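*Asks:* Model the following, please.
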Amino acid sequence: MHILFRTKKMARVFDSQTLLVQVYGLENARLIMRRMSVLNAVPSLAEVPATPPERRHQLKGDRAGKFAVDLKHPYRLVFAPVGDPVPLLADGGYDLARITAIEILAVEDYH
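*Replies:* Okay, here's the model as predicted:
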């Protein structure tokens, strides 16, 4: 899958194991690298497991339109589908099999 980043700073941090550890701590840095490996390896969002350990899930409420995968509880890697327009199903839901690009937005505890 094609992966973009919200900011250049975030792209720089995610490109460096040392910076990931400095910013997010050792355990979250390791999990971020694993999740990024999965996201890079799959052709579409549908291929990202919805079961643990990744647990891809769609967010609701004020985070509607975004997705997340689990890191060290309570943190999540939050991202949004990219496309013009974003592929949708007839019922208005996301067509995960046709979402082939995402933008990484944050690592956060939104609970």
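
*Asks:* For the rest of this, base every contact and every neighbour count on C-alpha atoms.
*Replies:* Noted.

*Asks:* can you pull out the helices in the protein?
*Replies:* Listed in chain order, the helices of the chain (DSSP state H) span 8-14, 17-24, 26-41.

*Asks:* can you put those in a markdown table and add distance to residue 99 and mean neighbour count?
*Replies:* Output for the helices of the chain, formatted as a markdown table (distance: least, C-alpha to C-alpha, whole Å; neighbours: other C-alpha atoms under 10 Å):
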| stretch | distance to residue 99 | mean neighbour count |
| --- | --- | --- |
| helix 8-14 | 21 | 14 |
| helix 17-24 | 26 | 15 |
| helix 26-41 | 12 | 17 |
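
*Asks:* and for comparison, fold this next one:
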Amino acid sequence: MKIRFPDKACQELCNHHRNLVHAFGEEIARRICCMLSLLQAAPNMAEIPAKPPVSCTVSPASGKFTLNVGKTHQLEFRAANSPVAPIDDLSAVKEIEILGIIPTPAARGKQR
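*Replies:* Sure, this is the predicted structure:
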């Protein structure tokens, strides 16, 4: 799939391993790189597994996808051709936009 970024800062973060290591540590950076490679290699979103270890999920309300990249972070993205609407046909999603790397819900609850 083709991968886009919302801005230069997100693109610089995701496209340079040393930036990811600086921001998230070696282990999370490695997992982010693996997930980005998986997304780039897949012809469309229908090819991305919903089961572990990949565990791709999509929010029906927002149409945003997440991939777990460890216990504390998720890679969040959306279909580039459908920014807000729910996705009916995953095989039609051939271009995505990375929205960022966010804390998992469990990690968000621990932050205070």
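
*Asks:* TM value for the aligned chains?
*Replies:* With the length set by TM-score structural alignment, normalised by the length of the first structure, the two chains reach a TM-score of 0.85; 105 aligned residues with a C-alpha RMSD of 2.1 Å.

*Asks:* Please name the residues that touch the residue most central in space within the first structure.
*Replies:* Within the first structure, one residue has its C-alpha closest to the average C-alpha position: by C-alpha atoms, centre = their mean, that is residue 79, at 4.1 Å. By C-alpha atoms under 8 Å, 6 or more residues apart in numbering, the contact list for residue 79 of the first structure reads 66-68, 102-106.

*Asks:* Quick check: the gap between it and residue 69 of the first structure.
*Replies:* 9 Å (C-alpha to C-alpha, to the nearest Å).

*Asks:* quick one on the thing from earlier: out of the contacts of residue 79 of the first structure, list just those in strands.
*Replies:* 67-68, 102-106 (DSSP state E).

*Asks:* Taking those residues together, which two end up most distant?
*Replies:* Spatial extent of these (C-alpha to C-alpha) is set by the pair 102 and 106 at 12.2 Å.

*Asks:* Same drill for these two, tell me which one is more crowded.
*Replies:* Taking other C-alpha atoms under 10 Å, residue 102 of the first structure and residue 106 do not tie; residue 102 has more neighbours (21 against 16).

*Asks:* And the more buried one, what's its match in the second structure?
*Replies:* In the second structure, the residue paired with residue 102 of the first structure according to TM-score structural alignment is residue 96.

*Asks:* now residue 80 of the first structure
*Replies:* Looks like residue 80 of the first structure aligns to residue 78 there (TM-score structural alignment).

*Asks:* quick one: contacts for its match?
*Replies:* 63-65, 96-99.

*Asks:* I'd like these as CSV, with distance to residue 45 of the second structure appended.
*Replies:* Converted to CSV, the contacts of residue 78 of the second structure look like this (distance: C-alpha to C-alpha, whole Å):
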residue, distance to residue 45 of the second structure
63, 12
64, 12
65, 10
96, 9
97, 12
98, 13
99, 16
